[in-house]
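Student: coords please:
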Amino acid sequence: MTAVICPTVTAFDLHEYRRQLDVASGLSSRVHIDLMDGVLAPSISPELSRIWLPSEAVADIHLMYKKPMEQIDDLLRLKPYMVIIHAEAEVHHMQFAGELHKNGIKAGLSILQDTPVKNINQIMHSFDHILVFSGNLGHHGGEADLSLLNKVTEIRNEFSDVEVSWDGGISADNARQLVDGGIDVLNVGGFIQKAQDPTKAYQQISDALL
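Tutor: So this is what the prediction gives:
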């Protein structure tokens, strides 16, 4: 399987959301949209009821919300390709995944740096996708802690055919190492969105994977 590069949108107002979404969807057929509640993540993004998804790309919504079930109606209305919630959220995870699946939406599960894989062993099989998080919640940038690739090995040992993504600190310098470590989807934020030339930055990561 060829790794997928998903440019990330992390915006705090609708003007910036539009700008970043235009950049992301102009580069890739799949994009990653961060949404934050100010509780699980310290930052606050535009409300779900006010955002839109791109017409030219499929969208994964990374819902950094403490209580994601409160957003289910807006999520079903938006109909993204996938919704990723946190293992650390206050929700019946399998029920949430079931609601998404009933409506033709894939379900993803994200684990923070300090959350051991054993904490999700009982629920991960309800999900289509596991996100290994190595960034700062609600912000572009951060460091890619490559020691977290050990989690990918643990996940694969438990659930060999699940799609696994990485979020946090991806650059042209580490993209190949992440993919070699078992990552299927690279959610790339600041390296693209903060670049003077986002197209060139995207191409640098693409070239690194050749």
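Student: contacts, neighbours, all on C-alpha from now
Tutor: OK.
Student: what's the longest helix in this protein?
Tutor: helix 14-27 (DSSP state H).
Student: Identify all contacting residues around that one.
Tutor: Applying CA atoms under 8 Å, 6 or more residues apart in numbering, the contact partners of helix 14-27 are 6-11, 31, 46, 51, 54, 56-57, 193, 198-199, 202.
Student: please give me the structure for this one as well, since I'd like to look at both together:
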Amino acid sequence: MQISPSILSADFANLEHELDAIRSADWAHVDVMDNHFVPNLTLGLPVVEALLKVSPVPIDCHLMIENPDRWAPPYAEAGAKSVTFHVEAANDPVTLAREIRAQGARASMALKPGTPWEPYAELLPEVDMVLVMTVEPGFGGQAFMADMMPKVAAVRESVRRHGGEVWIQVDGGVSASTIEQCADAGADVFVAGSAVYGADDAAANIARLRDLVRGHTHP
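Tutor: Just a heads-up that it's a prediction; the model follows:
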């Protein structure tokens, strides 16, 4: 059970300090948005390269961008330990996942709420993680979509059948009141933005979220 705070909810003027505040987390989740695939613009490769130099935890890049086939591998090459692309935007997800892995990063595929899981289940051998979005991608602070839990459960069942170790990540509205639903459905990596950065003590918030899912295991 891993906690991956999203710096989308952090103070962008003090990102080195904000990363230091989450040194007890498993990952730092960095949302890259291009104002094309989603209607928001955040940060890109130069900022990620700067974050990689100072982050006390590995960086998990979630690329909400068009043409990830071209733009995703450089994030892995720069040193991000996990790179997530959206299946809706990838032209050749198999080749893309292999290129990300070849750079030494974990390859992950993400699905928007309206994207069904079944057409992409065959990609499981090529990826290390599946991200099930529990909000519409583009903005932080949205309400958690509990109706995505059956999709999380379906991914977990596919992973069981497939074998191997593929993580299942949830992102969007994950908080102390929703994280156990996600764990029960089959998630084991939890992206939390405002639930970590929204109060004074980020480390205490991380510890609280971790305590809530401790003991939840998935075969």
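Student: that older thread, looking at the contacts of helix 14-27 of structure 1, which is nearest Asn174 of structure 1?
Tutor: Tyr202 (13.4 Å; CA to CA).
Student: quick one on the thing from earlier: which PyMOL command selects the buried ones in the contacts of helix 14-27 of structure 1?
Tutor: The buried residues among the contacts of helix 14-27 of structure 1 can be selected in PyMOL (16 or more other CA atoms under 10 Å) with this line:
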select buried, resi 6+7+8+9+10+11+31+46+54+57+193+198+202
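Student: So which of the contacts of helix 14-27 of structure 1 sit within strands?
Tutor: Cys6, Pro7, Thr8, Val9, Val31 (DSSP state E).
Student: export those residues to CSV and tack on distance to Ala175 of structure 1?
Tutor: Output for these, formatted as CSV (distance: CA to CA, whole Å):
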residue, distance to Ala175 of structure 1
Cys6, 12
Pro7, 13
Thr8, 15
Val9, 19
Val31, 17
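Student: Report the two of the residues you listed separated the most.
Tutor: Based on CA to CA, the longest span within those runs between Cys6 and Val9 and measures 9.5 Å.
Student: Quick check: neighbours shared by those two?
Tutor: With CA under 8 Å, 6+ apart as the test, Cys6 of structure 1 and Val9 both reach Ala24, Val31, His32.
Student: Which residue ranges of structure 1 form strands?
Tutor: Going by DSSP E, structure 1 shows strands at 4-9, 30-36, 58-64, 82-86, 106-111, 129-133, 163-167, 185-188.
Student: mean offset of the shortest one relative to structure 2 (after superposition)
Tutor: Superposed on structure 2, strand 185-188 of structure 1 shows a mean distance of 0.6 Å to its aligned residues (mean CA distance after the TM-score superposition for structure 1).
Student: That strand corresponds to what range in structure 2?
Tutor: Using TM-score structural alignment, strand 185-188 of structure 1 lines up with residues 189-192 of structure 2.
Student: List the contacts of that stretch.
Tutor: 1-6, 29, 167-175, 179.
Student: show me what contacts the residue nearest to Ala154 of structure 2 when sequence neighbours are not counted?
Tutor: Nearest non-adjacent residue to Ala154 of structure 2, counting by CA to CA, 6 or more residues apart in numbering: Trp117, 7.5 Å away. Counting by CA under 8 Å, 6+ apart, Trp117 of structure 2 makes contact with Leu111, Lys151, Ala154, Val155.
Student: any idea how far Ala172 of structure 1 is from Ser45 of structure 1?
Tutor: 27 Å (CA to CA, to the nearest Å).
Student: okay, now His92 of structure 1: neighbour count?
Tutor: Other residues within reach of His92 of structure 1, judged by other CA atoms under 10 Å, total 13.
Student: Same check on Ser55 of structure 1?
Tutor: Counted with other CA under 10 Å, Ser55 of structure 1 comes out at 9.
Student: measure it to Ala11 of structure 1 for me?
Tutor: Taking CA to CA, one finds Ser55 of structure 1 at 19 Å from Ala11 of structure 1.
Student: And Arg156 of structure 1, by the same measure?
Tutor: For Arg156 of structure 1, the distance to Ala11 of structure 1 - CA to CA - is 32 Å.
Student: longest helix in structure 2, by residue count?
Tutor: Taking DSSP H as the criterion, structure 2 has its longest helix at helix 149-162.
Student: gap between it and the chain center?
Tutor: In terms of CA atoms, centre = their mean, to the nearest Å, the centre of helix 149-162 of structure 2 is found 17 Å from the chain centre.
Student: Next: stretch 148-155 of structure 1.
Tutor: 17 Å.
Student: still on that earlier bit, redo the contacts of Trp117 of structure 2 as TSV? Include neighbour count.
Tutor: Below are the contacts of Trp117 of structure 2 laid out as TSV (neighbours: other CA atoms under 10 Å):
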residue	neighbour count
Leu111	22
Lys151	21
Ala154	17
Val155	26
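Student: Save the residues you listed as JSON lines, and put in distance to Val127 of structure 2 too.
Tutor: Shown next, in JSON lines, are the contacts of Trp117 of structure 2 (distance: CA to CA, whole Å):
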{"residue": "Leu111", "distance to Val127 of structure 2": "13"}
{"residue": "Lys151", "distance to Val127 of structure 2": "17"}
{"residue": "Ala154", "distance to Val127 of structure 2": "16"}
{"residue": "Val155", "distance to Val127 of structure 2": "13"}
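Student: No more questions from me, cheers.
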